[in-house]
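In: how does the following fold in three dimensions:
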Amino acid sequence: MENCGAYLDTLRRTAPLVQCITNFVAMNVMANVLLAAGASPAMVHDAEESAEFAGIAHVLTINMGTPSPRWIEGMVAAAEGAAAVGRPWVLDPVAVGATAFRRDLGARLLALKPAVIRGNASEILALAGAGARGKGADSADPVAAAEDGARRLAASSGAVVAVTGPVDFVTDGVRAFRCANGHALMPKVTALGCSLTGIVGAFVSGQPRLEATVAALAFFGLAGERAAHGAEGPGSFQVRFLDALHGLTAADLDRGARVEAA
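Out: This is a model prediction of the structure:
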């Protein structure tokens, strides 16, 4: 896919307001990642206001990482509020296959029609109703094993489905792309995967869902590659990663994106 940088340019020009319903671990990291990229994060999750705020935000992201009954009320209300005003929302089905509670929640959120679903291979397989070998929030399945399930899930749900891993796979059920950007240090920093969901949301706001999702993954992965240069380990990598997100230009992304049709 060409011109990934154009999607980054649009994000920075529009600075979309991204409503993030995410887990306790991810909030601070996710907010900083979105700010560094050029978006405007808002951590609004309570049911008393989440639906109303979804009508204000440009895009909504929902992460299932630390669900509770009250938070679930906020998730559902926000997804319904976004739908009422035609705003897209992104689902991150964290550990959806781990427990019956999470499986039921995943099915309930899927029925509310997310625009994009982003997860690891085990999460996508579980959400698609296939066998998965997830270990908590971590994947025990390779991305390649989830490609057929991702296509089926995209076709049945109407969502763009992104399976993230060493080489990401993204499909709308008809077209598909692979993105090979990234670095091995990225999974060593907690909440970076959750933060990627926020970046996908920021890119998707006002832009074609499939192409914008691919561009988001390439941008995030390329920042990881740049941050790894000179990093001594996960601690210094995390700081350098925020700087890399902030410093990457559209031209950098066009040159560095490793994306191909699948």
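In: can we go C-alpha only for contacts and neighbour counts from here?
Out: OK.
In: and Ala140, what is it in contact with?
Out: By Cα atoms under 8 Å, 6 or more residues apart in numbering, Ala140 lies in contact with 121-122, 132-134.
In: same thing with Arg175?
Out: By Cα under 8 Å, 6+ apart, the contact set of Arg175 is 261-262.
In: quick one: buried ones out of the contacts of Ala140?
Out: Burial by neighbour count, 16 or more other Cα atoms under 10 Å: within the contacts of Ala140 this picks out 121-122, 132-134.
In: quick check, Gly165 in a strand?
Out: No - assigned with DSSP: H, G, I helix; E, B strand; the rest coil, Gly165 falls outside any strand and is coil.
In: contact partners for it?
Out: Counting by Cα under 8 Å, 6+ apart, Gly165 touches 120-121, 142-143.
In: can you check Trp89 too?
Out: Listed by Cα under 8 Å, 6+ apart, the contact set of Trp89 reads 59-62, 79, 82, 114-116, 201.
In: which non-adjacent residue is nearest it?
Out: The shortest distance from Trp89 to any non-neighbouring residue, by Cα to Cα, 6 or more residues apart in numbering, is to Leu60 (4.5 Å).
In: quick one: that neighbour and Gly201 touch, right?
Out: Yes - between Leu60 and Gly201 there is a contact under Cα atoms under 8 Å: 6.8 Å.
In: shared neighbours of those two, anything?
Out: 18, 89-90.
In: could you dump the residues you listed into CSV with secondary structure and distance to Glu49 added?
Out: Converted to CSV, the shared contacts of Leu60 and Gly201 look like this (DSSP: H, G, I helix; E, B strand; the rest coil; distance: Cα to Cα, whole Å):
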residue, secondary structure, distance to Glu49
Val18, strand, 15
Trp89, strand, 17
Val90, strand, 19
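In: to check against the first, give me the structure of this:
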Amino acid sequence: MEDLYRHAHKLREVNPLVHCLTNQVVMQTTANVLLAAGASPAMLDAPEDAAAFAKNSSAVLVNTGTPHAAKYVASREAIRGAREAGVPWVLDPIGAGAPNAVGDFCSSILADKPDVISGNASEIVALAGMGDTARGVDATIDVDDALDAAISLAARTGGVVAVTGARDLTVSAGRSTWLTSGVPMLQQVIGTGCSLGALCAAYASLDMDPHDAVVTAHAHLGAAAQIAAETAHGPGSFAVAWLDAIAAVTPERMRELTSVEETR
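Out: From the prediction side, this is the model:
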């Protein structure tokens, strides 16, 4: 895993521009996480500018939290621009398992072949058409229960599918990686999961294997969470310490604090 984690330095050297169409609740958190990790965020969701901006970005994130009609249009335009320019794009299907129009929208853009799909177990299962197990935007099943759904989506899109949980799962054609990292307190701070989707986009823009890029993004935030938990007294102090740790964590610490199991 030495070569994998060394790419954490590469992100800061390249400073990719990530075009984020994301949840309004987490824009500031997501932007701060990208900056701390070494990327540049752009929170642009105007339909008239989305395609052109996507073409000139390093990667695009489509996060379906806080959906509305204009955002759906902007997301489609950004995806179109990304595909035309060969820019990788990431789908974070927030709320895909809930009984609303988000699931239909997410299903419709699967035809545009996201390079990465990153979500919780319930979202991944719902997106694969294998059930509806969400409670709002929260997962109600374990990551292990989403393995078949992740494999199905990876085969359908030709991309990488990540499932977040107590152990994170990353799946691509013929390959599955289980990563143990992070701490439970991540679930008590808003925007940690959404920020992960954005960091997946940042790493996906680098000249590295896309599967490894997604695993590294998870390891980066998970290792930082463990460092933050060492000094945090609660969710508030954890959020601040986590951001500091994202900026400071080294590949050596990432290797020390995470555990990887790979199958093919």
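In: any idea what the TM-score comes out to?
Out: After superposition, the two chains reach a TM-score (TM-score structural alignment, normalised by the length of the first structure) of 0.97; 262 aligned residues with a Cα RMSD of 1.0 Å.
In: rewinding a little: narrow the contacts of Ala140 of the first structure to those in helices?
Out: Of the contacts of Ala140 of the first structure, the ones assigned to helices by DSSP state H are 121-122.
In: now for the contacts of Ala140 of the first structure, which pair is the farthest apart?
Out: Greatest spatial distance among the contacts of Ala140 of the first structure (Cα to Cα): Ala121 and Arg133, at 9.1 Å.
In: shared neighbours of these two, anything?
Out: By Cα under 8 Å, 6+ apart, Ala121 of the first structure and Arg133 have these common neighbours: 139-141.
In: circling back to that earlier point, what's the closest of the contacts of Ala140 of the first structure to Ala159 of the first structure?
Out: Among those, Ala121 lies closest to Ala159 of the first structure (Cα to Cα), at 16.1 Å.
In: wouldn't that closest one be in contact with Pro166 here?
Out: No - assessed by Cα under 8 Å, Ala121 of the first structure is found out of contact with Pro166, at 10.8 Å.
In: overlap in contacts of these two?
Out: Each of Val143 lies in contact with both Ala121 of the first structure and Pro166 under the rule Cα under 8 Å, 6+ apart.
In: for Ala82 of the first structure, what is the enclosing helix or strand?
Out: helix 69-84 (DSSP states H and E).
In: same thing with Val171 of the second structure?
Out: strand 167-172.
In: check which helices and strands that strand sits against.
Out: The contact analysis (3 or more Cα pairs under 8 Å, 6 or more residues apart in numbering; DSSP states H and E) places strand 167-172 of the second structure against helix 147-157, strand 160-164, strand 175-180, helix 210-229.
In: how far out from the middle of the chain is the strand or helix carrying Thr61 of the first structure?
Out: Element membership for Thr61 of the first structure, per DSSP H and E: strand 59-63. Counting by Cα atoms, centre = their mean, to the nearest Å, strand 59-63 of the first structure is centred 9 Å from the centre of its parent chain.
In: one more: stretch 223-236 of the second structure?
Out: Worked out by Cα atoms, centre = their mean, stretch 223-236 of the second structure lies 20 Å from the chain centre.
In: which parts of that stretch are buried?
Out: Per 16+ other Cα under 10 Å, stretch 223-236 of the second structure contains these buried residues: 223-229, 232, 235.
In: repeat that for stretch 44-64 of the first structure.
Out: So, applying 16+ other Cα under 10 Å, buried residues of stretch 44-64 of the first structure: 44-47, 50-51, 53-64.
In: I'd like the contacts of Gly165 of the first structure as CSV, with distance to Ala154 of the first structure appended.
Out: Formatted as CSV, the contacts of Gly165 of the first structure follow (distance: Cα to Cα, whole Å):
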residue, distance to Ala154 of the first structure
Asn120, 15
Ala121, 14
Pro142, 18
Val143, 15
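In: from the residues you listed, pick the one nearest Arg70 of the first structure.
Out: Distances from Arg70 of the first structure to the contacts of Gly165 of the first structure, taken as Cα to Cα, are shortest for Asn120 (25.7 Å).
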